[in-house]
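[1] Take this sequence and fold it.
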Amino acid sequence: MPTSPSLPLVTRPAGPTPAVIVAIVVTVLAWASAFIVIRGTAPSFEGGALALARLVVGAALLSLLLIGKRWVAPTGREWLLIAGFGVVWFGGYNVALNIAEKTLDAGTTAMIVNIGPILIALGAGVFLREGIPKWLAIGAGVAFLGVVLIGIGTSGEGLGDGSGVVWALVAAVTYAAGVLMQKPALKRLPAAQVTWLGCVIGLVACLPFAGQLVTDLQTASPAAIAGAVYLGAVPTALAFSTWAYALARMPAGQLGVTTYIVPPLAIVLGLLVFGEIPAGAAIVGGAICLVGVALSRRRPAARVPG
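    Next up is the predicted model:
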């Protein structure tokens, strides 16, 4: 009696575990709150000084996570990746973000920074030789138009000379570059170790701002100082730890998509706390950026053999 050919089993890739989902939620909420707290402390601290204060607190708290943990010696290549990740993301990103929010509201800044996932995908295509699919190129172009519209909208509202938009773009680029360097380092090294090293290296890179930090602390209000401590404890020590935990267990592109919720949260929190809302053109531009990011995630339809 002939037997029918067995059909191949189709397995779906396992989704994130509950622990990874919790880590993602914590990261998103903490990073959304960071835009608000930075906006609130901006009048009391210069951009570099606030970054240094944040990293001092973050490094101290992150060091506690290493107690009792086995140290894994990085290779030369891993040291280069961690050093680049620390200087670019912990250092450069924080300084650029703080300066951007001197003139931009929290929601507008968050919308610009949120083009980071596209930049991550483009960077992976160029530097990791993963290629640049058609939809990625289309999405990047659409997102760029959105950023231009945000710049026009903020200029129309009299928010400075547009330098805030430039600094927010710098923050987006350094965020993407940091992820691209962090991901390979997490293949072998513990997430807590990589995060702590990156934070310490970023702190060292920001030491030139120590004099300004001392000056700012002398005049800052207790609320502003508390805000700087919060930035080091929650969006830095906690959120970068949960981010690294999730990044070590899922693709960078998929994890980057989870940050789409940060700009809407930042806009709502900015409205509730400061009564600020981005200019109409900036909101439209932010929506176009999100459309661009969504387009960049499209994949060509699979061909069905006939």
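
[2] Please make it C-alpha for all contacts and neighbour counts, starting now.
    OK.

[3] The closest residue to residue 191 other than its chain neighbours: helix or strand, and which one exactly?
    The spatial neighbour of residue 191 that comes closest, neighbours along the chain excluded (C-alpha to C-alpha, 6 or more residues apart in numbering), is residue 244 at 5.5 Å. Residue 244 belongs to helix 239-247 when elements are defined using DSSP states H and E.

[4] One more, so I can put them side by side:
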Amino acid sequence: MWASSFVVIRAFAEDLSPGPLAVLRLLSGVITLSALLLWLRRGKLRLPGRRGLLLGAAFGVVWFAVYTLVFNWAGHFLDAGTIAMLVNLAPLLIALGGGLFFGEGFPRQLFAGMAVSLVGIGLITFAGTTGRLSLAGLLIALTAAVLYAAGMMIQKLTLRHTDPLTATWIACGAGVVALLPFIPQTIGEVGEASLGSIIGAVYMGVGPTAIAFIFWGYAMMHFPAGRVAASTLSVPAIVVVMAWIFLSEVPPGLAIIGGVICLIGVGIVQWRTPRWRGRKSSADPIVDKAPAPA
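    Presented below is the predicted three-dimensional model:
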């Protein structure tokens, strides 16, 4: 679902500006999440305490609002595959944050992976200097990766106070509130946008925002942040294939090489060693009790 959002944004970037696209996505997301809450909780909403609400709101502003805006903006400059490769540096940043804030440690492979990924970033940047990619787009996509990592760190803190569905609903609602200044622009652009772009925005709210974030939140409750983030390593490959099929769009060869090197670096960071498997995270005491993901 997350891979498809890269393709949808590229497909309809000309119809909807970053702000209106984010508003439509989050509005459809919060409606979907509200319906799920009413159905699963039988109309009884269990809100967390003040700290949980504040963390959920911060998570929503950072990830659902600001990250979505920046992510949409990147779609106006770069192809879907290059954006995916740069945004998926986030697991490396998350592993660094996991060591700083969640006691997940600083294994040697963290620094080795960072060095390898920097080489990949250098190649992608060089592709930008040749005119094949937009340097502004590269900076925007890297900013999105930083926001992605920050949002995930805040999400993990939020999930200490509430369940994934409630946390996602609170965050999505906070994201809508943060994007209220874009409502007038959204109203103006929706009247001129194609039906396909509106359907695409609604799909991103239902699928990648509502459903995918609930699954992601469940995984975040049961496993260390860095290990969960490693699952996103498959996203760039899926994006490149989908963009090639639906958009006839392929990143420049040098950017693909750089992206692969970046992901190798992230993979080095996430490599499981016997020491990691045998150690419980102080931030997540139920790691060893969790069932293996399907």
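
[5] With both chains overlaid, what TM-score comes out?
    Once the chains are overlaid, their TM-score stands at 0.87 when taken by TM-score structural alignment, normalised by the length of structure 2; 272 aligned residues with a C-alpha RMSD of 1.7 Å.

[6] What residues sit buried inside stretch 18-29 of structure 1?
    Using 16 or more other C-alpha atoms under 10 Å as the test for burial, stretch 18-29 of structure 1 gives 20, 23-24, 26-29.

[7] now, the most widely separated pair of those?
    Largest separation among these by C-alpha to C-alpha: 20 and 29, giving 14.4 Å.

[8] What's the separation between residue 263 of structure 2 and residue 132 of structure 2?
    With the distance defined as C-alpha to C-alpha, to the nearest Å, residue 263 of structure 2 ends up 21 Å from residue 132 of structure 2.

[9] between the two, which one's more packed in?
    Set residue 263 of structure 2 next to residue 132 and count neighbours by other C-alpha atoms under 10 Å: residue 263 wins out with 25 against 16.

[10] ok, that one touching residue 115?
    No. With contacts defined as C-alpha atoms under 8 Å, residue 263 of structure 2 does not count as touching residue 115, sitting 11.7 Å away.

[11] Now residue 237 of structure 1: closest residue in space, sequence neighbours ignored.
    In space, and not counting its chain neighbours, residue 237 of structure 1 is closest to residue 58: 4.7 Å by C-alpha to C-alpha, 6+ apart.

[12] Likewise for residue 269 of structure 1?
    Closest residue to residue 269 of structure 1 in three dimensions, ignoring its sequence neighbours and counting by C-alpha to C-alpha, 6+ apart: residue 36, at 6.9 Å.

[13] that older thread, which members of the buried residues of stretch 18-29 of structure 1 are positioned in strands?
    Judged by DSSP state E, the subset of those located in strands is empty.

[14] how many other residues sit next to residue 61 of structure 1?
    By other C-alpha under 10 Å, 18 other residues sit near residue 61 of structure 1.

[15] Kindly report the same for the one 4 residues further on.
    Here the neighbour count serves as a burial measure; for residue 65 of structure 1 (other C-alpha under 10 Å) it reads 14.

[16] Over to residue 146 of structure 1?
    Around residue 146 of structure 1 sit 27 other residues, with neighbours defined as other C-alpha under 10 Å.

[17] tell me which element the spatially most central residue of structure 1 is part of?
    When structure 1 is reduced to its mean C-alpha position, the closest residue under C-alpha atoms, centre = their mean turns out to be residue 175, at 5.0 Å. Here residue 175 of structure 1 is covered by helix 163-185, with elements defined by DSSP H and E.

[18] Pull up the aligned stretch in structure 2 for that helix.
    Mapped onto structure 2 using TM-score structural alignment, helix 163-185 of structure 1 spans residues 136-158.

[19] got a list of contacts for that stretch?
    Identification of contacts with stretch 136-158 of structure 2 by C-alpha atoms under 8 Å, 6 or more residues apart in numbering yields 52, 55-56, 58-60, 62-63, 66-67, 70-71, 73-74, 76-78, 83, 86-91, 93-94, 97-98, 125, 128, 167, 217, 220-221, 225.

[20] Stretch 197-214 of structure 2 now?
    When contacts are defined by C-alpha under 8 Å, 6+ apart, stretch 197-214 of structure 2 is touched by residues 1-2, 4-5, 8, 11-12, 15-16, 21-22, 24-30, 32-33, 164-165, 168, 190.

[21] Now do the contacts for residue 208 of structure 1.
    Residue 208 of structure 1 sits next to no residue when contact means C-alpha under 8 Å, 6+ apart.

[22] Can you find the partner of it in structure 2?
    In structure 2, the residue paired with residue 208 of structure 1 according to TM-score structural alignment is residue 181.

[23] what do you get for residue 251 of structure 1?
    Under TM-score structural alignment, residue 251 of structure 1 pairs with residue 224 in structure 2.

[24] quick one on the thing from earlier: tell me roughly how far the helix holding residue 175 of structure 1 lies from structure 2 on average.
    Its aligned residues in structure 2 lie a mean 1.1 Å from helix 163-185 of structure 1 after superposition (mean C-alpha distance after the TM-score superposition for structure 1).

[25] chain center to that helix, what's the gap?
    Using C-alpha atoms, centre = their mean, to the nearest Å, the distance from the centre of helix 163-185 of structure 1 to the centre of the chain it belongs to is 7 Å.

[26] can you check stretch 59-72 of structure 1 too?
    How far stretch 59-72 of structure 1 lies from its chain's middle: 23 Å, per C-alpha atoms, centre = their mean.

[27] Thanks again, I'm all set now.
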